[in-house]
Structures are given as C-alpha cells and as structure tokens.
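[1] Build me a structure from this.
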Amino acid sequence: MNMPGASDWVLHFLDARGRIGALRADVEAAVNEVRAALGLEAPSADIVIKAADWPMHPELAVLGASQGPGRIDLRLDTGQIVQGSAELNARLLRILFHEAHHLLR
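    This is a model prediction of the structure:
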C-alpha cells in the first residue's frame, strides 16, 4: 500500500502460511492512521509484517523493530490476537508510533 504524498510506506505481508490474512485490514488501518498523523514528516519506509514463529508472551503479541533507515518489522502472534479488537488496534498504534520515531531520528 502506498500512501500519497512526499513519502511512501509500503506494506510487505510475509504470509505464505496464511496466518495473517484475517488481520491484514487491522494492520493497514493502523498504518494509515500513523502515517496520516505524521504527515509530511514521515520518511519513506518498508513495513514488513509476519506471523511469529513461536508463541509469545501475551503482553508481547505484537512486536515491532526498526531495522535501520526506512524499515519497520512487525511480528504478530496470530494465536493470541483478536481480529478487529480495540486491544489489537491500540497495540499496533503504540508499536507503529514508537518505531516511526526511530525513522525520524
């Protein structure tokens, strides 16, 4: 997904095992919200989304990491996440805003 404007955020869903599909809309909505809030301040970035390879602690069912300039990785524990839930949205927003601040530094 490319956002219009001076910079693009491109989503890459690594989902060969079909574990993220149901959460795709939740992730896209959160990314759109963060990208819109940052406006023109947001640098171009690749957002890589994948399912966790192992069960994670419930408080860490959504993890994020900045992998250098222009890349954010998200890992989702699909066994613990409830599609469309307020909790998922809050976790995604918190992680994305946190990782986006690394891109801005």
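[2] switch to C-alpha atoms for all contacts and neighbour counts from now on
    Will do.
[3] how about the residue nearest the centre of the chain, what does it touch?
    Closest to where the C-alpha atoms of the chain average out (CA atoms, centre = their mean) is Leu74, at 5.0 Å. Going by CA atoms under 8 Å, 6 or more residues apart in numbering, Leu74 touches Ile47, Val48, Ile49, Lys50, Val62, Leu63, Gly64, Ala65.
[4] One more: Leu92?
    Taking CA under 8 Å, 6+ apart, we find Leu92 in contact with Val27, Ala30, Val62.
[5] To compare against the first, here's the next sequence to fold:
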Amino acid sequence: MLDLRVHFLEADGSLAPWRDQILSVVRETAERIRSRVPGLEAAPVDVIIERRPGEVIPELGLTGSCYRRALISLTLDPENDNFETSLAGGDLLRTLTHELHHSFRYATCGYGVRLGEALVTEGLADAFDDEVNGGDGRLWGHAIADGEWERVLERAERELWAETYDHAGWFYGDDRALPRWAGHTIGYHLVKTYLAANPDARPSQMTATPASVVIGEAWAPLRARLLAAA
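    Below is the predicted model:
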C-alpha cells in the first residue's frame, strides 16, 4: 500500500461534510495503484487537502498539484456547481493518480525545466491515469481542434528545448495565441504515440524515462499523423 499521509487545511473553510468520502478516495487510489501496478514502490507522500473557492478547474470544482516528490496538494471548491458530481464520479481519484505519477517522476529525473520535458511529464501522468483507472484521457488531453494542430505543433517544435518557456501559457491557457491546455493535449498524444509504438511500455514503468527518448521516437510520427488528418 502506498503511504499517503493526508492533511486537511481548513482555515479557509471546513471540509467536514466530505472528509470521509475524500479519505475513502485516497485509500482507493492507493489500492488501485498497488494492485494494478505491481512492484511500484514509493516513499511516503504528504497529501494536503484544502478548500479554496475559485482556485480550481471550473469544469470539475477541484484541481491538483505536485510540488516535489513528497508533497501533493488537492484543492477543492464545494461551492462550485460541478464539485459534487466530480467527487462522486471519480475525478478526485483520477487527479490524485495523475499527481502521484509526478511524485514518482520527481524521485527520478524530475519534472523538467523545458517545454519538451513538461510535455512528456504531463502526458505520462495522464497516461498513467488511463493505465490505472481506464479511459482515454481527460478533457485537457483533447483540447486542440483539428484545424489548430499545425500552428500549435510548429510553435511547440520551435520551443521544445529553449532555456525558458511560458508554462502557464502552454498548460493553462494564459497565452491567448494558444488553445487552453495545449501543452496537456500535445503531451498526452505524444506519450500515446510512443506507447503505441512500444506495446510493452507502461507509464508506471516510465518514471525515469527521459523526455528526449519519448520525443525522439514519437514526435515525428505524431506530427505526420495529425497533419495528414487535418
């Protein structure tokens, strides 16, 4: 069983009505990862759970972050109209699964400081969620319209290994020239392309795989496939 140490921060609002349900989700997440990904070992991880109105993904009423190997934050907004549905429908479980892959990767090669590294790290975390919980990505993994792919991929290719990049612009939509969640979508499809070409590969076993390996093998075929379909 993964050692997930939960801490409720409630100075900004009580989470008492949902505490038992949240703790059940944390336990289920740890069990799913343990049972479906045998041999995956991890040191203890602190999981902060806090209530911050308006500081979430609006479509879900919650969000997550991983700041370093041993620290994950889950932010909830019970006042959001979508919160109850998301909590009951498994979105908190899937968010925690995603963030745990970041934790595992922080323990090996790290999140990364360049766009290409962030694309692979985020794509692997979403593919790990698929591996553990099923499905075909989440809404941010399918956020680029067919007619936008060429422009977005060309810009990403120019910036892949630059010394600095606009993380908020690529991953949250702060750059109006980019579709919201463009980085998440590219990363997810990039990793899926790599996995399709390597049937024995699993995101759970790729926590230390360098971004250059995934990009080196998957970027060209992904670009060719998407542009051919546009």
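[6] Quantify their similarity with the TM-score.
    Overlay of the two chains. TM-score (TM-score structural alignment, normalised by the length of structure 1): 0.78; 97 aligned residues with a CA RMSD of 2.1 Å.
[7] doesn't the residue nearest to the centre of structure 1 fall inside a strand?
    Yes - applying DSSP: H, G, I helix; E, B strand; the rest coil, one finds Leu74 of structure 1 inside a strand.
[8] Identify, from the contacts of Leu92 of structure 1, the entry nearest to Arg91 of structure 1.
    Using CA to CA, Val62 comes nearest to Arg91 of structure 1 of the contacts of Leu92 of structure 1, at 6.6 Å.
[9] so what corresponds to that closest one in structure 2?
    For Val62 of structure 1, the aligned position in structure 2 is occupied by Leu62, per TM-score structural alignment.
[10] Assess the claim that its match and Glu79 are in contact.
    No - assessed by CA atoms under 8 Å, Leu62 of structure 2 is found out of contact with Glu79, at 10.5 Å.
[11] Quick check: closest non-adjacent residue to the counterpart of Thr29 of structure 2 in structure 1.
    Aligning on TM-score structural alignment places Thr29 of structure 2 opposite Val34 in structure 1. Leaving aside its sequence neighbours, Val34 of structure 1 sits nearest to Phe97 (CA to CA, 6 or more residues apart in numbering; 6.4 Å).
[12] And the one you found, how far from Ala30 of structure 1?
    Applying CA to CA, to the nearest Å, the value for Phe97 of structure 1 to Ala30 of structure 1 is 10 Å.
[13] Three-state assignment for Ser41 of structure 2, please.
    I think there's a mix-up here, since residue 41 of structure 2 is Glu and not Ser. Under three-state DSSP, Glu41 of structure 2 falls in the coil class.
[14] buried sites along the longest helix seen in structure 1?
    In structure 1, assigned by DSSP state H, the helix with the most residues is helix 86-104. Buried positions in helix 86-104 of structure 1, judged by neighbour count with 16 or more other CA atoms under 10 Å: 88-89, 91-97, 99-100, 102-103.
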